[in-house]
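Undergrad: Structure of the sequence below:
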Amino acid sequence: MALTHITLRDFVIVRELELDLSTGFSVLTGETGAGKSILIDALQLALGARSESGVVREGANRCEVCAEFEPTIAIQAWLEAAGFDASAELLLRRTVDTAGKSRAWINGSPATATQLRELGEQLLDIHGQHAWQSLTRPDAVRGLLDAYAGTDIRPLKAAWQVWRQAQQALADASQAQSTLANERERLAWQIGELEKLNPQAGEWQDLSTQHSRLANAQALIEAANLSTALLEGKDHEAAGGALSQLSRAIQTLQSLGQFEPEFNELADLLTSAQAQAEDVAHSLHGYLRKTDLDPAHLAQLDERMGLWLSLARRYKKTPDELPLTLQTWHQELAQLDAAADLDSLRKAEQAAQTACMQEAKAVSRQRQKAAKPLAQAVSNAMQQLGMQGGRFEVQLQALDAPAQHGLEEVSFLVAGHEGSTPRPVGKVASGGELSRIALAIAVTTSELGEAGTLIFDEVDSGVGGAVAETVGRLMKQLGLHRQVLAVTHLPQVAACADHHLLVSKAAVNGQVSSQVRTVSGEERVSEIARMLGGEKLSATTLAHAREMLGDAPLKPAGRKTTQS
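TA: Here you go, the predicted structure:
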């Protein structure tokens, strides 16, 4: 897995850049201010770093960054799980406009910055020029040891949060016992009032329908009687109702149907209407048989609906809401009972504490197991970086009380030379020593990561001479197994690289633009000589540069670089 291609458009001072990268150890060099770190910034943006409008080149509407990688099987599995195309290439693309609005894509599909960051953790491992500053921060120091130990503290953090919540619940319940008792008493009384009514879901609508029917029973009966009389005739007179009139009309039309066929069709229509009218009359008789005024039932309905309305007004609810209100109050009462159960809360807190301590002790065992190997590995690297006799130690100091990150605080101690007592890094080390210690840790821990590409952004700041040569050899050694990209100002480091990229600035149409190109042969000799002695190249510096490059021959040329 490696970074194979970078494309930039209108990024900071880069108008357009396409850069192919090879495996092994590559360096980026150039004059101060040429933009050596711009590529690192662009990669971080492509991998989910926070976006802002300042990255857009002046005069442009938006910038675009593309990074192409060779994905591993694990990366392809991640892509498939996240719903992205898991092809043989991984293309990350991100744009930012002048308003700071960002858009991102993974293999052509829209993606979030969070997804880019998740991928970035598996693709790149970046060590910055100010990495030494983190050696004095407890969280960063602890993170380095945990990374070296392969410790996942997420289960510990989760268990600690559960424990804290259980502690808070117990404390709240203990302080609020009197308040909880009063609240429970009030809620129980309200439940008792509603349970006397025993409201059922849908009952209010049924009561309203029945009440409306009984309250209008007299009018309904009179309407049914009148309709029956109109259909059948008063006192069922043979010729007084609509049914008898329909019958006479049918007979009249049928008697002349032999002379006018259309009369037969009309008679059929009237016959159908007569049948429907007879059905209506039959239904009305049935309604009248089962319907009476029933004032006693109406009074019962009035009384029960009055209780519904009274309770609804008291508790500021609509009548329809009373059944759900009763159910909700029962649930709240159960919660109050649980909150007031101090014994159960104490048991829950103790169980959460036990679980948290188990996770914390497991983390402590891993840290204790990894502390000495990490200290020894960094100490060995310090010897190579010109700190002969220096010693690095990892100190684990027990905390008075468990914390979210474990049972101990982690700190780094260092002895700058043989015979001295190790003391906290920030108190005994000079700036140059801090840089070398940070580099030693970076080299030690980078060998353990899964990221296929390691980037060192001027981590060699503050070193020089023979130590610088050692730094270059260490990075070249890392490049045998991983892709290593280093931004450096040291010619000793640059001479050890397998591939050399030169960053330069030039004025294009009145605007300064940064470019990157691969240099080899005499161009590379000139760049190493410039790094040795400045802009004016002498025969001595050129000879020295050729000698340095002779000690670190180049690999066969890698991919080509295109700029514009």
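Undergrad: all contacts plus neighbour counts: C-alpha atoms, from now on.
TA: Will do.
Undergrad: Remind me what the longest helix along the chain packs against, helices and strands.
TA: Criterion DSSP state H: the longest helix present in the chain is helix 342-384. Under the contact definition 3 or more CA pairs under 8 Å, 6 or more residues apart in numbering; DSSP states H and E, helix 342-384 sits against helix 138-149, helix 154-175, strand 391-403, strand 406-415, helix 431-446.
Undergrad: Looking at those, which is nearest to Thr562?
TA: Closest to Thr562 of the helices and strands packed on helix 342-384, according to CA to CA: helix 431-446, at 30.2 Å.
Undergrad: which residues are contacting the closest one?
TA: Contacts to helix 431-446, defined as CA atoms under 8 Å, 6 or more residues apart in numbering, come from residues 125, 127, 130-132, 135, 144, 147-148, 374, 377-378, 381-382, 385, 416, 425-426, 454, 459-463, 474-475.
Undergrad: Would you write a PyMOL line that selects the buried entries of these?
TA: The following PyMOL line selects those of those that are buried, judged by 16 or more other CA atoms under 10 Å:
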select buried, resi 125+127+131+132+135+144+147+148+374+377+378+381+382+385+416+425+426+454+459+460+461+463+474+475
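Undergrad: My read is that Leu246 contacts Gln274, right?
TA: Yes - counting by CA atoms under 8 Å, Leu246 does reach Gln274; the two are 6.4 Å apart.
Undergrad: In contact with the nearest residue to Arg482 once chain neighbours are set aside, which residues?
TA: Excluding the flanking residues, the one nearest Arg482 by CA to CA, 6 or more residues apart in numbering is Gly452, at 5.6 Å. Gly452 is in contact with Met1, Ala2, Gln122, Leu123, Leu124, Arg482, Gln483, counting by CA under 8 Å, 6+ apart.
Undergrad: Following up with a second sequence; could you model it the same way so I can compare the two?
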Amino acid sequence: MLQTLSIRDFVIVDQLSLDFGSGFTVLTGETGAGKSILIDALSLVLGARGEGGITRAGCEKAEINAVFEISALAELQAWLDENEIGVDDAQLLLRRVIYADGRSRAFINGSPATIQQLREIGEFLVDIYSQHAHHSLLKSASQRQVLDAYAGLQPLAAQVAAAYQAWQVLYRQRMDAERNAEAYAVELAELRDQVRELAALAPVDEEWEPLQQEHVRLSHGASILAGGEECRELLSEGELAAIRQLNRAQSRLQELAEYDNSLQEALDILNTALIQLDETDRFLNRYLQHADLDPERLQEVENRIHELHAAARKYRTRPEALAVLLEACQARMGELERTHDNHQLQLDEAKARSQYDGLAEQLSLGRQQAAQSLGEKITAEMQRLSLSGGRFAVDLLAQEPAATGTEQVEFLVAGHAGVAPRPLSKVASGGELSRISLAIRVVTARQGDVPTMIFDEVDVGIGGGVAEVVGQLLKTLGNQRQVLVITHLPQVAAQGSQHLRVSKQVLDGQTLSRIDALDQNQRVDEVARMLGGVEITETTRQHATEMLAASH
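TA: Predicted coordinates:
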């Protein structure tokens, strides 16, 4: 449930903080006051794409914070655990910062996050319905999604789509193999020869550089041995060897240091130098005794380098890339061998088709069962919305196997008794479409588990007694979910358990929007304004009072 929404420097809002309760909240205000700003801000903090002009004029950035209570949302908590996002006290803080230059940053519980993560979290938290959603219901894809959501079939529908894609991949492989069988046979023969030759060569990853280094060492073996002996002669073996000379200097300095302690520092440095020279001499002695500078090994290394060079030239690659080439050739050869075995391809394709058919059949059965139930429930709501005698039905039309299943979903409606239902897109007027859409949303919302629903002026084209029924429907829905409605109808506004009013004012030459939570007296004034326009009379005020009293 949405608990708090804070907005700073967003469009025409300088600073705003709202607390929300459970149940049915209405948001009203004059045209142009910025009622949809709240929805826009909430959409952004839930991962919607930002557009230009979001930050308030003259400001560096806009900032939106939303706090949700999620103790009852086990699936969301599992998602947070999976993404290693900690939650304190079952509260979730989402934050979105949008800079004037278009850059954007997102945070979840104070930690940096991606916009995609916000979007995924938003699917657990809020459903937003706008008046444009009416028109989306005219599309077959939207109608199918509504039915699947109502029936809880989305996971199965996703499995069907995945099975269809797997089947189509194998189908395309088989068709491709049949069309290119001759060319693939030639390529496979060439690959087999290439793999056989490279496998015999047995190139190894990271072999080339050490081989080069070993070749340099072996090819200069005589120089290395002669130079090592010469160094030992200079260090310790010769009559004027450096170590002997420094030992003499050490003895002399020891004598002199007894007369002047300040010479001790020089003696310490010399002692360190002698230790390092001794270590150097011992190292050279060990190296010369164990030096592996075998001419036969040199020949082996030269032969290996020649083989790798020759293969690299033949296959137009670098010597160090031969091992990778062998792996790639083996992988491609495996693909072609499977492709060459057309019988196995047919078996694999048939198995994938069978898996798809089984899942699609389950999906069809689920849709058939849900279609009748959905039609009956929406028909019942239509009676309440002054569509007496009207009827709603869900038709399932057979189609060729597809990622969406083996049937198209089509919503049919009859506006009054005695008329055969026809496709929703062909018979519903604007007002009827609004009412039918609302009936669909109310019915399907009862099956869902998203805790917060927001309706952005979905009551457009509705008035009179129907508007009061719409308000009652939304109020009833508020008993099950947190419902926030932006409305221009006083009959709907009067039904709310919480009432927020949007207004605008000009300060220092800037137009700013503000939202206030209304007490009972303020609600009377606001509903009276909605009833009677700019000038509020005692009659409209009395009417508003009666309307509020009747709804509670």
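Undergrad: TM between them?
TA: TM-score for the superposed pair, counting by TM-score structural alignment, normalised by the length of the second structure: 0.83. Supporting figures: 524 aligned residues with a CA RMSD of 3.9 Å.
Undergrad: out of the helices and strands packed on helix 342-384 of the first structure, nearest to Leu345 of the first structure?
TA: Each of those has some distance to Leu345 of the first structure by CA to CA; the shortest is helix 154-175, at 5.6 Å.
Undergrad: distance from the helix or strand that that closest one is followed by to the second structure after superposition?
TA: Later in the chain than helix 154-175 of the first structure, the nearest helix or strand by DSSP states H and E is helix 177-197. Its aligned residues in the second structure lie a mean 3.0 Å from helix 177-197 of the first structure after superposition (mean CA distance after the TM-score superposition for the first structure).
Undergrad: other SSEs contacting helix 177-197 of the first structure?
TA: helix 295-314, helix 322-339.
Undergrad: Tell me which residue lies nearest the centroid of the first structure.
TA: The first structure has Thr114 as the residue nearest its centroid, 5.9 Å off, counting by CA atoms, centre = their mean.
Undergrad: Please name the nearest non-neighbouring residue to that one.
TA: Closest residue to Thr114 of the first structure apart from its sequence neighbours, by CA to CA, 6+ apart: Gly48 at 6.4 Å.
Undergrad: Correct me if wrong, but the one you found is in a strand.
TA: No - counting by DSSP: H, G, I helix; E, B strand; the rest coil, one finds Gly48 of the first structure to be coil, located in no strand.
Undergrad: List the contacts of it.
TA: The contact partners of Gly48 of the first structure, taken as CA under 8 Å, 6+ apart, are Ala113, Thr114, Gln115, Leu116, Arg117, Gly120.
Undergrad: List just the nearest of these to Gln335 of the first structure.
TA: Nearest to Gln335 of the first structure, judged by CA to CA, of the contacts of Gly48 of the first structure is Thr114 at 37.7 Å.
Undergrad: From Gln251 of the first structure, how far out is that closest one?
TA: 87 Å (CA to CA, to the nearest Å).
Undergrad: swap in Ser364 of the first structure?
TA: Distance of Ser364 of the first structure to Gln251 of the first structure, given as CA to CA: 107 Å.
Undergrad: So for these two, which sits in the more crowded spot?
TA: Using other CA atoms under 10 Å as the criterion, Ser364 of the first structure and Gln251 rank with Ser364 on top: 20 against 13.
Undergrad: Is that one in contact with Gly406, as I believe?
TA: Yes - between Ser364 of the first structure and Gly406 a contact is recorded at 7.1 Å, counting by CA under 8 Å.
Undergrad: thinking again about what came up before, and the helices and strands packed on helix 177-197 of the first structure, which is most packed in?
TA: helix 322-339 (a mean of 16; mean count of other CA atoms under 10 Å).
Undergrad: which helices and strands sit right next to it?
TA: Judged by 3+ CA pairs under 8 Å, 6+ apart, helix 322-339 of the first structure is in contact with helix 177-197.
Undergrad: So what touches the helix it packs on?
TA: Taking CA under 8 Å, 6+ apart as the rule, helix 177-197 of the first structure contacts Leu307, Trp308, Leu311, Leu322, Leu326, Trp329, His330, Leu333, Leu336, Asp337, Ala340.
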